[in-house]
Every structure is written in C-alpha cells, then in structure tokens.
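# Let's see this in three dimensions:
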Amino acid sequence: MSSPPATAGSDPLATVTPNHWSNLLWALEAPDIAPDFPLPWLPVHRHRALTEFFSRPDVHSQLAPALLAHLERLRHHRLGIYFESLWAFAFTHHPDYELLAHNFPIRDQGKTLGELDFVVRHNPDNTHEHWEIALKFYLQLGDYWVGPGLRDRLDIKLARMRNHQLPIARSAIATDTLQASGLTIDRQWARMPGRLFSPLAGPDLPQPGALWWTDLAGFDAHLSAHQNNWRQLPKPCWLSPIQPDSSTTAFPVAHAHLARGPICVAAHDGQSEVSRGFLVPSDWLSRARDTVHQN
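Sure thing, here's the model as predicted:
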C-alpha cells in the first residue's frame, strides 16, 4: 500500500525493499559515471550481451531463487560487497563467462599490495580477463564530486583505478602469483556505474530523472509539499529505480536521524520513480569543503 506524501521534518517517510533481480540488471547495464576518463571501460556490446541474457523471462524464472540464496550467504552487508556479489553471480551463470578468481590477493613477502576484483574467462574468444569494478555515488561540490560519507572523491578514485588497481595486475609479482595459480591476464576491463548528484537549484522541482542533494531545510522548503510519494532508500536500493509497491516500515526523518549521515530518498508518482536525491545534515557542506581542501 502506498504511503501518503510526507514532509521530511516531522512525518513518517516510508522505506523500500530491494529488488535484487532489478539490481542485477542495473549493475550490468548502467553506464559508467566517468566514461571520458582514460580507463579500459567495458564496450557497449559486452554490456548488451550480459543484460540480454539475464533479461530473458526463462532465465529470471530459473535463476531468481539462486540469486536470493547467493545473497543470503553474504557475511557482510556493505554496499560494495553486495555489488560485487551481483557481478560474481553474473559471471557464474552467464554462458559467456567462467569465474576463475574473486578478490585475488597480490602479496609480496607477506604484505598485501592489492586484490584483483575478478579474473574471468571470456568463453567466446577463450581469453582471461581482469575486471576492476566499483559502485560509486557522489555529490557535487564546485569542481569536485565527493562521497556522501566524505571518505571518497571521484577524481581520486579514478586516478587510483588507473594508476594502481589496474597496473598491479601487470606487475612481475602479480604475474608470478597468477601463474602459480594457473592464471594469466590477456586483457583488462573497468566498470564504475553509479550516480552523480548536483545541488538542488532554487524552488523549482528538479526535472524528471534529475539527481540532486540538499539539506533538510531545503527539502522541506522546496520538495516535501509536492504530491509525490517520498521514500527513504536503504543502501541496497541505491541501484535500480524503485517500484511503487515496495514500501515497508515508515519512520520519522528528522535531524536526529540525519545526524548519522546523509540519506538517499526517491519519489514515485504511482507508476515510476520521478526524483532521487540525498538529504544531508546541516553541517555537511562545511565539512565537505574542509575535506576537499585537505586533499
């Protein structure tokens, strides 16, 4: 049952539950958030081949229970681990792939230099591929994009993937370690889907599909009164668009709740998601500026 429109300051804001199969499809087909950055991004035709297979009704019917069982075995529930688990499932069940290694450690004299997210065999051309993947959400602060928790920044993450995470697989120590396990690397791919959120601009409603961020006062002043069904999104719901019938428990979203950090919210019009954004604590902007200046 749908919840009534709510203001963030005092009334309940319903949460939603994740649709894991929709999240799987989103993880496979969503565009990378920085496609112009020089990384070996996965080509479009490879995205399409992955998505088309898991979009088939017969595949969904056969494998949806297996996906739920796969996710129930997760020992940790961080969003990055959830995202990697969706990809591990895809590599395990898509006929074009064989999963050879996941989080493969590269060590030198007992010191871990890094881990390779995935090593897979691409069956159509019998090549071994190293994949580095990341799921990222950033809020715009001037020329920078910073993570809602202020522990991450887009330019730093991209540089690390280009300068460390991908090159380490080509190092001599990695080559020796891989060969000891019967593995080689023929080519590499990067995947970094996610969303980029811009500051809420003035009193006008964001355009459909726009991504925004604001503090609680800005939300109450400009968005909460509009006739949309606002929902809070727990982290597993940050991937695919929400469904209008996926409400669960409602609870107040007030300053005390935001004290734990930014929260992601979305609105739907009864048919589809129409708006998505982050609500941030009142001091988030000043702390974000401090973080940028420190780096």
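
# hey, let's count contacts and neighbours off CA atoms from now on
Fine.

# right, and residue 99 touches residue 121 too?
Yes - between residue 99 and residue 121 there is a contact at 6.6 Å, judged by CA atoms under 8 Å.

# which one is residue 30 nearest to, not counting chain neighbours?
Excluding its sequence neighbours, the residue lying closest to residue 30 (CA to CA, 6 or more residues apart in numbering) is residue 193, at 5.8 Å.

# out of residue 99 and residue 121, which sits in the more crowded spot?
Higher neighbour count among residue 99 and residue 121: residue 121, with 23 against 20, using other CA atoms under 10 Å.

# so what's that one up against?
97-100, 127-129 (CA atoms under 8 Å, 6 or more residues apart in numbering).

# One more, please, to line up against the first structure:
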Amino acid sequence: MQTPDDPFFQLTDKHLRDLTWALVSPSLLDCSWSAAQPQWFSQLQQQAGSPASWPRIKHSKHSRLGLIFESLWHEWLQHSNWRWDANIQISQYGRTLGELDLLIDTGEQHCHIELALKFYLGIGNDWIGPNRRDRLANKIRHTREQQLPLSRLAEAQQQLAAMGWHPTDSEAVFRGCLFYPADSTVTAQLPQEVNRLHWQGRWCHASAVPNHITEGFWVILARDEWLSPVLSPIAASAADVVQLLGCHFRHLQVPLCLARVKPLQQQSTGQQQWAEQQRWMVVADRWPD
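Okay, the predicted model is just below:
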C-alpha cells in the first residue's frame, strides 16, 4: 500500500485517482490468460499520456463499480490513438450468445479483453464477495471457459470480421482487492491464478471489531470509494469507528468497507488530508451463512 508521501496522493481529484488506479493498480491475477503486465499496458499509458493533462475529465454516471471500472478504461482509450470498441453483443439466429467487453487495435494485433473489478473475502478454500453471491473460483472458471472463448466462436469471428475486427488474442484484466481474515485461526487458500503482488486487505466479523480496530484513525467508505485508495478530508478515531460499526450491525446486515488512514499535508492547498494505509471489510456475524 502507498505511504502518505506517495505521488499517488498528490492527485487531489477522486476521479483522477480512480482513473489512474484502474490502469496501474496491482493485477488480481497473473496467469496465461490474465497476465499481470501485458506489453500493451505500458503502450496504452504512453499513448494516452498523463490523465492530469487531459483537457476534460468525464465522470461516470454508473452506480455499479464494475461499470464504473469499464468506463474508466474507455476514458483511457479515448485519449489514445488506438481503434477500440466496447460491449459488442454476439448473436446467432436472433439469440444473444454473450458480450465482448472490449476490442483494441494496438497497431500490431487485435485483442479481445474482458474487464473485471472484484472484491473477495477469504475463508477456507473459498474467496467470497461481500454480498455472498459471487465467488472467485466461479469467476475464474466463467472467464476462462465462457467469456474468453466467445470471440473464437465461428459466429463471433464472422460478425467481428464484418466490423473490421480480427482478434488474435483473448485475455482478462482483473483488478480489485482480496481481504484476508484478521482472525489468525481462519485460513484462506489462494487459487493458483492469483498474482502474488495483488492488493490485500483484512476482514473480520462485526463482533470482533473491538479486537482488531484498536488504534489509529479510520474512514468508512461509500460504495463508490472502494475502487482506489482513499484520500479523505476527515477521519475518525478507532473508538468512534467501533461505536459506529456497532450501531450499524445492530440494525443492518450490510457489509461495510473502511480504511485505516494517516495524515497527509497537501502541498497544493495546505489542507490536511488523510491517506489510506490499509483496507478493511467488516461483515455481519452470520456471514457468509
């Protein structure tokens, strides 16, 4: 995780931080079909230049994190000179077979890319989404066996050729965070596809909060603040956060994401900000049952 003096936190605009993190944050996976550092990553960054120099910043109107993540990638591509297309529906006899997230022309090849932003909590052999409906193993299998092969189907090849696309490669871009159990008695086994340098956090049940959140300053994150390390104008003490979390989980079962933060003096404004140092997820005691 970044230190408070990391240049990343000099990006005072949240959209700029999300935009930068969407491209250059640690990959969640590193395998044959989802490399941590494909060559065209650095090519795209060079093509598009620095987001801080772009004339206009577009803010996504989406509320779902996955769609916000896709829109950030589209913004990068809009500032490159690459040809690209997104959300291409593949059909056969009027029936939709699936959708391709992204097609890019690097000048050397046409690539089909699937984009994913995911957050999972580790427990035993499972990595489960906060809402319990999503599992990392299922997402890996679905991406590898269903989404990536879609562009290689004869129906897709014919439809794409008519659009001037001839993809020779299919790969996935995974971003997000894996939350490890704060309870040392709970194990969490990683799938072999996971990148060893992935973004890591911690999770605990609500009743264990007083055991783990004992010092420092914290920020409770809104859903749209999950994407990148937060820079906040305010922070709360550990004691206040424990009290707030206790009140929340007495009435609600909704997981809460929070960040432990350290003070940062903004050189440009002279105002104190709080920079994220560690990401946490707190879930109801009955989770994941």
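
# Quick check: TM-score for this pair?
The TM-score (TM-score structural alignment, normalised by the length of structure 2) is 0.77; 249 aligned residues with a CA RMSD of 2.8 Å.

# circling back to that earlier point, and the residue nearest to residue 30 of structure 1, what pairs with it in structure 2?
Per TM-score structural alignment, the equivalent position to residue 193 of structure 1 in structure 2 is residue 175.

# buried residues in the host helix or strand of its match?
Assigned by DSSP states H and E, residue 175 of structure 2 falls within strand 169-181. By neighbour count on 16 or more other CA atoms under 10 Å, the buried set for strand 169-181 of structure 2 is 170-181.

# Check whether residue 179 of structure 1 sits in a helix, strand or coil.
Under DSSP: H, G, I helix; E, B strand; the rest coil, residue 179 of structure 1 falls in the helix class.

# returning to that earlier point: show me what contacts the residue nearest to residue 30 of structure 1?
27, 30-33, 134-136.

# how near is the equivalent of residue 65 of structure 2 over in structure 1 to residue 85 of structure 1?
Aligning on TM-score structural alignment places residue 65 of structure 2 opposite residue 79 in structure 1. Shown here: residue 79 of structure 1 relative to residue 85 of structure 1, a distance of 10 Å by CA to CA, to the nearest Å.

# coming back round to it: ok, and the contacts of residue 121 of structure 1 in structure 2?
For those, the subset whose aligned partners also touch in structure 2 (both residues aligned by TM-score structural alignment, their matches' CA atoms under 8 Å) is 97-99, 127-129.

# And these, which of them are buried?
Buried members of these, counted by 16+ other CA under 10 Å: 97-99, 128-129.

# Next, count neighbours for the aligned partner of residue 281 of structure 1 in structure 2.
Matched by TM-score structural alignment, residue 281 of structure 1 corresponds to residue 284 in structure 2. If you count neighbours by other CA under 10 Å, residue 284 of structure 2 ends up with 19.

# Please tell me how far residue 284 of structure 2 sits from residue 255 of structure 2.
The gap separating residue 284 of structure 2 from residue 255 of structure 2 is 7 Å, by CA to CA.

# Would you map the strands across structure 2?
83-92, 95-105, 110-123, 126-128, 169-181, 199-205, 217-221, 231-232, 236-237, 256-265, 272-283 (DSSP state E).

# Using JSON lines, lay out the ones you listed together with distance to residue 148 of structure 2.
Below are these laid out as JSON lines (distance: least, CA to CA, whole Å):
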{"stretch": "strand 83-92", "distance to residue 148 of structure 2": "13"}
{"stretch": "strand 95-105", "distance to residue 148 of structure 2": "8"}
{"stretch": "strand 110-123", "distance to residue 148 of structure 2": "7"}
{"stretch": "strand 126-128", "distance to residue 148 of structure 2": "22"}
{"stretch": "strand 169-181", "distance to residue 148 of structure 2": "6"}
{"stretch": "strand 199-205", "distance to residue 148 of structure 2": "24"}
{"stretch": "strand 217-221", "distance to residue 148 of structure 2": "33"}
{"stretch": "strand 231-232", "distance to residue 148 of structure 2": "35"}
{"stretch": "strand 236-237", "distance to residue 148 of structure 2": "44"}
{"stretch": "strand 256-265", "distance to residue 148 of structure 2": "31"}
{"stretch": "strand 272-283", "distance to residue 148 of structure 2": "30"}
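
# Out of these, which gets nearest to residue 162 of structure 2?
strand 83-92 (12.3 Å; CA to CA).

# what packs against that closest one?
strand 95-105, helix 154-162 (3 or more CA pairs under 8 Å, 6 or more residues apart in numbering; DSSP states H and E).

# what's the closest of these to residue 212 of structure 2?
Minimum separation from residue 212 of structure 2 across those (CA to CA) falls at strand 95-105, 39.4 Å.

# which parts of the closest one are buried?
Of all the residues in strand 95-105 of structure 2, those buried under the rule 16+ other CA under 10 Å are 98-105.
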